[in-house]
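Peer 1: can't give you the sequence, but here's the structure:
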């Protein structure tokens, strides 16, 4: 069952709930009993993978046409 993270607007507490996907947008009360909560985006949902820069695009000397002295 998926876990969803919420933040309480009243006290600022963050908490997680396990619930079916069909109930993912249903209101959730915080552990302190406050009803004004908001569902947060998961780090998996907003995370990505970093990739290495393409060869020759690092801006360093050597390896690039203009950095390697081949321009004329």
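Peer 2: Perfect, thanks for sending it. It should be emphasised that the depicted structure is a prediction, and the values quoted were computed from it without experimental measurement.

Peer 1: Every contact and neighbour count from this point should use C-alpha atoms.
Peer 2: Noted.

Peer 1: Could you pull out the strands in the chain for me?
Peer 2: In chain order, the chain shows strands spanning 3-8, 14-18, 37-39, with DSSP state E as the criterion.

Peer 1: now the second one and strand 3-8, what's the angle there?
Peer 2: Translated: strand 14-18. Here the directions of strand 14-18 and strand 3-8 differ by 150 degrees (axes from the mean of the first three to the mean of the last three CA atoms, to 10 degrees).

Peer 1: Check it against this one:
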């Protein structure tokens, strides 16, 4: 089940809740019992895989601007 980050508007605490995707945008009750919360936008950091053919210390390329050779 996915985890989502929320911020309580009443006490300004940040907390996580595990819930189905269909309930992701529903308000969640904070650990202090307040029901006035908002879901936070979370980002996911992705890193490219290291290739054995890439010289040590150089990026393996692939994806992203300039990482895959798409920029001029």
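Peer 2: Perfect, thanks for sending it. As the structure is a prediction and not an experimental result, all values here were calculated from the model.

Peer 1: Could you tell me the TM-score of the two chains?
Peer 2: The TM-score (TM-score structural alignment, normalised by the length of structure 1) is 0.59; 53 aligned residues with a CA RMSD of 2.5 Å.

Peer 1: so which of the strands of structure 1 gets nearest residue 26 of structure 1?
Peer 2: Distances from residue 26 of structure 1 to each of the strands of structure 1 were compared using CA to CA; the minimum, 9.5 Å, belongs to strand 37-39.

Peer 1: Comparing the closest one with structure 2, how large is the average distance?
Peer 2: Here the mean offset of strand 37-39 of structure 1 against structure 2 after fitting is 0.4 Å, by mean CA distance after the TM-score superposition for structure 1.

Peer 1: Distance from that strand to the middle of the chain?
Peer 2: If you compare the mean C-alpha spot of strand 37-39 of structure 1 with that of the full chain, they lie 16 Å apart, counting by CA atoms, centre = their mean, to the nearest Å.

Peer 1: re the thing from before, I'd like to know which of the strands of structure 1 is closest to residue 25 of structure 1.
Peer 2: With CA to CA as the criterion, residue 25 of structure 1 lies closest to strand 37-39 of these, at 7.8 Å.
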